[in-house]
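A.B. asks: Need the 3D shape of this:
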Amino acid sequence: MLSRSSEVISFARAFLEPLAVYTLLSEKITLVDLAFDARVNEVYTLAEAAYQVHLNDYKIAAIPPALTYGPVVMGWREKRVAESATYWWQGLTRGRLDPAIETCIHRDAGRLTTVAEFENRYLELFEAPQDSRSKSLGLFCNPLYNFRPEDRPVFWRMLMCQLLIYRRISARSRLPEGIKVSHRFSFDMRDIDTIQRAGEIKDDLLESSLNVALQYSSGLLGGK
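C.D. replies: Predicted coordinates for the structure are as follows:
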């Protein structure tokens, strides 16, 4: 299920790294920590939300304008070739997501794996397709294979949701603790310009995915 593509390996690590940071943080942070510093609480809440995006593919697909999405059906292997937007699985279960994240964690050292360490682990699992960790990592990478927004519209929406969340984490981390910020999310127009300049996504698909991401994120911090 895995691919030796250097692009897939690179993107897999890029997507797994912040989730691995969240995993390590969640094992150390306490309710006292979260109650003491509102900024830490917000960043942690957002990091958890980024994790949840991978589990909420059906929810994100159903946000208006709803997408037709049903990858768990009889004959999915054949159907996903003919209609990948509908039948290609673009999310994960927690039972597959957590083992995939572990490939980006060096447990003995209590840190993230280096780029080289991750690549070595990935290639070891590539050679061991029957290993359950290989299957979990393969499923995590599944939406990346031959990715195009129109062929993986749910995953594209998920990426836009994560773009909002990670940008907010970055901005909030730089602000002093006492600064109050709105619960409303907004896109950085520089990001939108970058996507548009790539010229590989239709305007209507881009617009709908941005609107969906804003709807999805609207209640993440408890406000509208």
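
A.B. asks: Please make it C-alpha for all contacts and neighbour counts, starting now.
C.D. replies: Will do.

A.B. asks: And the spatially most distant residue from the centre of the chain, how far from Gly199?
C.D. replies: Distance from the C-alpha centroid of the chain, by C-alpha atoms, centre = their mean, peaks at Gly178 (29.3 Å). From Gly178 across to Gly199, the span is 41 Å (C-alpha to C-alpha, to the nearest Å).

A.B. asks: secondary structure class for the residue nearest to Pro153 when sequence neighbours are not counted?
C.D. replies: Counting by C-alpha to C-alpha, 6 or more residues apart in numbering, Pro153 lies nearest to Ala85, which is 6.1 Å off, once chain neighbours are set aside. What DSSP: H, G, I helix; E, B strand; the rest coil gives for Ala85 is helix.

A.B. asks: wait, isn't Ala85 in contact with Gly70?
C.D. replies: No. Assessed by C-alpha atoms under 8 Å, Ala85 is found out of contact with Gly70, at 9.4 Å.

A.B. asks: Among the two, which residue is more densely surrounded?
C.D. replies: Between Ala85 and Gly70, counting by other C-alpha atoms under 10 Å, Ala85 is the more crowded of the two (23 against 15).

A.B. asks: Look up how far Ile169 lies from that one.
C.D. replies: For Ala85 relative to Ile169 (C-alpha to C-alpha), the value is 30 Å.

A.B. asks: Tell me if Ile101 really is in a strand.
C.D. replies: No. Assigned with three-state DSSP, Ile101 falls outside any strand and is helix.

A.B. asks: shouldn't it be in contact with Ala20?
C.D. replies: Yes. Here Ile101 reaches Ala20: they are 5.7 Å apart, a contact under C-alpha under 8 Å.

A.B. asks: so Arg190 is in which element?
C.D. replies: helix 189-198 (DSSP states H and E).

A.B. asks: Does that helix pack against any helices or strands, and if so which?
C.D. replies: Judged by 3 or more C-alpha pairs under 8 Å, 6 or more residues apart in numbering; DSSP states H and E, helix 189-198 is in contact with no other helix or strand.

A.B. asks: Helix or strand next in line after it, which one?
C.D. replies: Following helix 189-198 in sequence, per DSSP H and E, is helix 203-217.

A.B. asks: Could you also give me the structure for this second sequence? I'd like to compare it with the first:
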Amino acid sequence: ITAEKNARRDYEYEARKRLYEKCEPLLFILNESAESAFDRITSLARTAREGNLTEDGWLSREGYYMRSTIYILLSPLVILKLMQKELTLIDLVLDPRIDVQYTIGKLIYNSLTSDFEFAQLEPSLKYKPIYEKDDEGKKRISNPQIYCKQGIPKGWLDNALQSMIVSESNKGDRCMSFGEFEQAYENEKSQLRKHFWVIKELFFLFHPESRPIFWRILATQAYSYKLLVSMRTLNFDNEACTWKTELTKINLMTVVLPNLYWHSDASQSGNFSKELSTIANLYLEKELYSKLGIKVK
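C.D. replies: So this is what the prediction gives:
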């Protein structure tokens, strides 16, 4: 029995050593990109509130704001893909801190492909997306909130993320820089350009009012990113697992909600934002807390 315990201890030691060597640098980058993603989502709310997301506004053309928005919101998911290559189920059991961060990352990834689920959350929204080539009646123009696609199919999302990975023989894989992203995006023959047309369609002429389902997704991501960054304050070293209680007590509503006001009429913004808060909390409870075995009161 002693020999088995020693073998198990040695195995876990080596596993932890490998885990920290491979994943700690990625976790640092993930946290940095999470802060940037949160800031960009709140920037979208502010830009809408200031009247700059109109038909001739900042997302009406393939300029800097659209390209940087796409890059900033997808780069954390590229880091998640890089982590997937390094992690095993045993790794996640060994370190709950990494497990939680990885689970939050998966939640954010899955949210982009869950547009139909977000449409059905109360209050439910009518949603019958059609693609431009099938839109003979121009329904996407007259009723974009119903007929415009407001999520990304999983296969297309995976292809887009994969095209943002740079492989270096002596250093391994990494997420491309924004400069590299812009260069590849401008090249009409690049793999990135090939896989990003559906991503561009998602952001083209985006406004929280005309794309309410996608805005629900982005708001939930804002909550998730803030939760991810806030984990730095949690104590994962005690055997009582108090981090589970601490995780649910992070006051996301106070921190996140004011940053999601997009309506120029402040009285209207409050109603919309409270609805978003409820939806985000429902999604977090289903996709995060329940999977971590955390009961939310």
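
A.B. asks: ok, back up a step: got a list of what the residue nearest to Pro153 of structure 1 touches?
C.D. replies: By C-alpha atoms under 8 Å, 6 or more residues apart in numbering, Ala85 of structure 1 lies in contact with Tyr69, Glu150, Asp151, Arg152, Pro153, Val154.

A.B. asks: Looking at the alignment, what corresponds to Phe203 of structure 2 in structure 1?
C.D. replies: Taking TM-score structural alignment, Phe203 of structure 2 has Leu144 as its aligned residue in structure 1.

A.B. asks: Disregarding residues adjacent in the polypeptide, which is nearest to its match?
C.D. replies: In this structure, Leu144 of structure 1 finds its nearest non-sequential neighbour in Val8, 6.6 Å apart by C-alpha to C-alpha, 6+ apart.

A.B. asks: Can you spell out which helices and strands pack onto the longest helix belonging to structure 2?
C.D. replies: In structure 2, with assignment by DSSP state H, the single longest helix is helix 2-49. On a contact count with 3+ C-alpha pairs under 8 Å, 6+ apart, helix 2-49 of structure 2 meets helix 64-86, helix 89-94, helix 212-230.

A.B. asks: Looking at those, which is nearest to Ala45 of structure 2?
C.D. replies: Comparing those by their distance to Ala45 of structure 2 (C-alpha to C-alpha), the top pick is helix 212-230, with 9.3 Å.

A.B. asks: ok, and for the helix or strand following that closest one, which residues are buried?
C.D. replies: Next in sequence after helix 212-230 of structure 2, counting helices and strands by DSSP H and E, comes helix 243-249. Buried residues in helix 243-249 of structure 2, defined by neighbour count with 16 or more other C-alpha atoms under 10 Å: Trp243, Lys244, Leu247, Thr248.

A.B. asks: Would you agree the last one is in contact with Ser290?
C.D. replies: The reference is to Thr248 of structure 2. No. Using C-alpha under 8 Å, Thr248 of structure 2 is not in contact with Ser290, being 11.6 Å away.

A.B. asks: Leaving out chain neighbours, which residue sits closest to the residue mapped onto Gly105 of structure 2 from structure 1?
C.D. replies: Alignment note (TM-score structural alignment): Gly105 of structure 2 maps to Ala47 of structure 1. Counting by C-alpha to C-alpha, 6+ apart, Tyr22 is the residue found nearest to Ala47 of structure 1 once chain neighbours are left out, at 6.0 Å.

A.B. asks: residue in structure 2 matching the one you found?
C.D. replies: So Tyr22 of structure 1 corresponds to Leu80, using TM-score structural alignment.

A.B. asks: and the spatially most central residue of structure 1, what is it in contact with?
C.D. replies: In structure 1, the centroid-proximal residue (C-alpha atoms, centre = their mean) is His54; its distance is 5.2 Å. Residues near His54 of structure 1 by C-alpha under 8 Å, 6+ apart: Gly91, Leu92, Thr93, Leu97, Met158.

A.B. asks: Same question for Asp99 of structure 2.
C.D. replies: Contacts of Asp99 of structure 2 by C-alpha under 8 Å, 6+ apart are Leu92, Val93.

A.B. asks: Just the angle for whichever strand or helix holds it relative to helix 212-230, thanks.
C.D. replies: When elements are assigned from DSSP H and E, Asp99 of structure 2 belongs to helix 96-112. Orientation of helix 96-112 of structure 2 against helix 212-230 (axes from the mean of the first three to the mean of the last three C-alpha atoms, to 10 degrees) gives an angle of 170 degrees.

A.B. asks: Contacts made by stretch 4-21 of structure 2 with the rest, please.
C.D. replies: Glu86, Leu87, Asp91, Leu94.

A.B. asks: Turn those residues into a markdown table, columns for neighbour count and distance to Leu121 of structure 2.
C.D. replies: Shown next, in a markdown table, are these (neighbours: other C-alpha atoms under 10 Å; distance: C-alpha to C-alpha, whole Å):
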| residue | neighbour count | distance to Leu121 of structure 2 |
| --- | --- | --- |
| Glu86 | 12 | 34 |
| Leu87 | 17 | 32 |
| Asp91 | 18 | 34 |
| Leu94 | 15 | 35 |
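
A.B. asks: Would you reformat those residues as a markdown table and include distance to Ser267 of structure 2?
C.D. replies: Below are the contacts of stretch 4-21 of structure 2 laid out as a markdown table (distance: C-alpha to C-alpha, whole Å):
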| residue | distance to Ser267 of structure 2 |
| --- | --- |
| Glu86 | 48 |
| Leu87 | 46 |
| Asp91 | 48 |
| Leu94 | 48 |
